[in-house]
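# Next come a sequence and a model predicted from it.
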Amino acid sequence: MNICSVCLCLSFLTVGVLGDEVKSVSVMEGHSVTLNTNVIRQTDDQIMWFYGPENTFVARINGEAGGTMFSDDERFIDRVKLNYQTGDLIITHITSQHSGLYTLNISRDMKVSNKTFSVTVYARLPVPALIRDFSQISSSSERSSSSKCSVLCLVMKVSHDVSVSWYKGKSLLSSISVSEHSIIRSISLHLECLDDSDVYSCVINNSISTQTQHLNTDVCHKCSDSPDMRNMRIIILPVIFGPLICVIIIIIIKHKRRVKGL
């Protein structure tokens, strides 16, 4: 047998490793995730799942016997299931400790195909807090700026990068990226006042979920109630009704004189 023939035979006997691509999967904490093998299990197939850089055993379906075995690691006890027909791995009530790499080994006809999954578990997003930013009012300019409304959209806790944005209706006004390591976790909105027709919203989102908080008059006053509008009414009302009151008074005086003359 020549060298080429020997190499050809060895190529069939050697374990074949297929599929180096890492598939990314995102899931929210508390939900379930399914890692799909994308195969239909044959009688002699052996399917094994491992977790992390230490290749911690997670689950297995034995070949012809068809028996299943699961990890005794406390992270996976009572959380892991296998689809008997496909070998899909199902993790229920998932938490952040289940984030990481999962490796699938499928043994078939003396060959092994591998697949790798990168699972990212996102904590539930917090509801953003909207608070008045009174630091914008200084003692020297308090009178001129008291009618303005500066609002902070504050994010308290995040486990991954999130986007924090101000919207007017569907139009993006401003946006920042916030992570658990960020020093600044708020974004400002500056308004003269809040008009009834305007809808301002602070939106927090990551790749799988969103939280929204709408701005209302509990935080920012209506334009009709602003100091400028009140001052304008104080000025306008006497201008409009002052002459009218004077005319009425003159008519009453003339009427009294006429009655006396009679």
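Done, it's in.
# Every contact and neighbour count from this point should use C-alpha atoms.
Noted.
# Which residues are in contact with Gly142?
Check again: residue 142 is Glu, not Gly. Contacts of Glu142 were listed using CA atoms under 8 Å, 6 or more residues apart in numbering, and none were found.
# which strands and helices sit next to the helix or strand hosting Tyr167?
When secondary structure is defined by DSSP states H and E, Tyr167 falls within strand 162-168. In this structure, strand 162-168 makes packing contacts with strand 171-178, strand 186-191, strand 200-205, judged by 3 or more CA pairs under 8 Å, 6 or more residues apart in numbering; DSSP states H and E.
# which stretch among those comes nearest Val239?
With CA to CA as the criterion, Val239 lies closest to strand 186-191 of the helices and strands packed on strand 162-168, at 29.4 Å.
# re earlier: deepest in the core, which of the helices and strands packed on strand 162-168 is it.
Highest mean neighbour count of the helices and strands packed on strand 162-168: strand 200-205, a mean of 22 (counted as mean count of other CA atoms under 10 Å).
# and the comparison structure, right after this:
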Amino acid sequence: MLIDLSGKIALVTGSTGGIGLAIARGLAEAGATVIVNGREQARVDEALAQLRDTKGGAMARGLACDLGTAAGCQALIAAEPKADILVNNLGIYAAREFFEIGDEEWEEIFQVNVLSGIRLSRHYARGMQARGWGRIQFISSESALNIPAEMVHYGVSKTALQGVSRGLAKVLAGSGVTVNSILPGPTRTEGVIAFIGEMARQEGVSPEEMERLFIQRHRSSSLLRRFAEPAEVANLCVYAASPQASATTGAALRVEGGIVESIA
């Protein structure tokens, strides 16, 4: 299967590292003009440099703004009013005891993880609908289905994304615009590497051993039995953004290594 996204503009939020950067790279390799986003200009510039060797890398551009705020979303929309592909990847997470999660943390995680995608989709979906073609993705998580006791607020925010995704797919039914959520599992991103490294230090084991122990203790139903690489998640996102995925909409697409105990 040859995926060609030449002539398409793709906006990937939170794309200066991890899964977001891998998605941006995959879309650029398929020929899309990618818009990179992050909060720091230096990181945006670094991400753009990493895309230069791709098919669409010479056309890639970026903008530094905080999409966890309404003002940041509006700044991005003003600078980049059009997108054919929108990947709402931006997200934050933190391990917290439920009783220690205050209103401010609940508010922050919803502003960043949920409302950023809603605000951007509200704008870009209209243009896609008018043109009769578009792809919108919400990067959710297997934690949306298996709410982690150590990150209840994170899991709830990811469940909300699946609701938004399914609802927006219905709003755009028959328009040529598809909307899907993507459910990764534990993925070896920079943040997760640091998180696992700190756990390894506390337990006096190697990071490699700590990864194995994490899967064993916290994701024991995993069939993959390892952390995924960001590119493995990005591969599914690139397909879902392609013309070939024209009949896939309103779906929750899983790339979580078989953690979810369901055949549906």
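It's in. As the structure is a prediction and not an experimental result, all values here were calculated from the model.
# So after superposing, what's the score?
Counting by TM-score structural alignment, normalised by the length of structure 1, the TM-score of this superposition works out to 0.18. Behind it: 89 aligned residues with a CA RMSD of 6.6 Å.
# Need the residues that contact the strand holding Tyr167 of structure 1.
When contacts are defined by CA under 8 Å, 6+ apart, strand 162-168 of structure 1 is touched by residues 172-179, 186-187, 189, 198-206.
# related to what we said a few turns ago, any chance of the helices and strands packed on strand 162-168 of structure 1 in TSV with distance to Lys256 of structure 1 as columns?
Compiled in TSV, these are given as follows (distance: least, CA to CA, whole Å):
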stretch	distance to Lys256 of structure 1
strand 171-178	65
strand 186-191	54
strand 200-205	59
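# looking at those, which is closest to Phe50 of structure 1?
When these are compared by CA to CA, strand 200-205 sits nearest Phe50 of structure 1, at 31.3 Å.
# what angle do that closest one and strand 162-168 make?
Regarding strand 200-205 of structure 1 and strand 162-168, their directions subtend 160 degrees when assessed with axes from the mean of the first three to the mean of the last three CA atoms, to 10 degrees.
# Shouldn't Asp228 of structure 1 be within a helix?
Yes - Asp228 of structure 1: assigned to a helix according to DSSP: H, G, I helix; E, B strand; the rest coil.
# For Ser145 of structure 1, see how far away it is.
10 Å (CA to CA, to the nearest Å).
# try Ser175 of structure 1
Noted for Ser175 of structure 1: a distance of 24 Å to Ser145 of structure 1, by CA to CA.
# if we can go back for a sec, tell me which of the helices and strands packed on strand 162-168 of structure 1 sits nearest to Val33 of structure 1.
Evaluated with CA to CA, those place strand 200-205 nearest to Val33 of structure 1, the distance being 20.3 Å.
# Report the angle between that closest one and strand 171-178.
If you take the same axes, to 10 degrees, strand 200-205 of structure 1 sits at 40 degrees to strand 171-178.
# what helices or strands is strand 200-205 of structure 1 leaning on?
On the basis of 3+ CA pairs under 8 Å, 6+ apart, strand 200-205 of structure 1 makes packing contacts with strand 162-168, strand 210-214.
# tell me the most buried of those strands?
By mean count of other CA under 10 Å, those have strand 162-168 as the most buried, with a mean of 20.
# follow-up on the earlier one: what's the angle between the strand holding Tyr167 of structure 1 and strand 186-191?
Relative orientation of strand 162-168 of structure 1 and strand 186-191, computed by the same axes, to 10 degrees: 10 degrees.
# quick one: strand 162-168 of structure 1 to strand 210-214, angle?
Inter-element angle recorded for strand 162-168 of structure 1 and strand 210-214: 40 degrees (by the same axes, to 10 degrees).
# ok, back up a step: let's have the helices and strands packed on strand 200-205 of structure 1 in TSV, adding distance to Ala59 of structure 1.
What follows is those, written out as TSV (distance: least, CA to CA, whole Å):
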stretch	distance to Ala59 of structure 1
strand 162-168	33
strand 210-214	33
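# how close does Ala24 of structure 2 sit to Leu86 of structure 2?
Between Ala24 of structure 2 and Leu86 of structure 2 the distance, using CA to CA, works out to 11 Å.
# That should have said Gln50 of structure 2, apologies.
Gln50 of structure 2 sits 20 Å away from Leu86 of structure 2, going by CA to CA.
# If you count surrounding residues, which of these two has more?
When neighbours are counted by other CA atoms under 10 Å, Leu86 comes out ahead of the other of Gln50 of structure 2 and Leu86, with 26 against 14.
# packing partners for the helix or strand where the more buried one lies?
Using DSSP H and E, Leu86 of structure 2 falls within strand 85-88. Where contact means 3+ CA pairs under 8 Å, 6+ apart, strand 85-88 of structure 2 is packed against strand 9-12, helix 116-131, strand 134-139.
# try 6 Å this time
Contacts defined by 3 or more CA pairs under 6 Å, 6 or more residues apart in numbering; DSSP states H and E place strand 85-88 of structure 2 against strand 9-12, strand 134-139.
# Check which element follows the first one along the chain.
Taking DSSP H and E as the definition, the helix or strand that follows strand 9-12 of structure 2 towards the C-terminus is helix 18-29.
# And for the longest one?
Scanning forward in sequence from strand 134-139 of structure 2, with DSSP H and E defining helices and strands, the next element found is helix 152-171.
# ok and that following helix relative to strand 134-139, angle-wise?
In this structure, helix 152-171 of structure 2 runs at an angle of 160 degrees to strand 134-139, with the same axes, to 10 degrees as the basis.
# Next, the buried residues of helix 152-171 of structure 2.
Along helix 152-171 of structure 2, these residues count as buried under the neighbour rule (16 or more other CA atoms under 10 Å): 152-162, 164-166, 168-169.
# got a list of contacts for the helix or strand harbouring Val27 of structure 1?
According to DSSP H and E, Val27 of structure 1 maps onto strand 22-28. Where contact means CA atoms under 6 Å, 6 or more residues apart in numbering, the residues beyond strand 22-28 of structure 1 that reach it are 116-122.
# So which bits of that strand are buried?
Burial within strand 22-28 of structure 1, assessed by neighbour count using 16+ other CA under 10 Å, is assigned to 27-28.
# tell me what whichever helix or strand comes after it is packed against?
Note on strand 22-28 of structure 1: by DSSP H and E, the next helix or strand toward the C-terminus is strand 33-35. Packed against strand 33-35 of structure 1 by the contact rule (3+ CA pairs under 6 Å, 6+ apart) you find strand 89-91.
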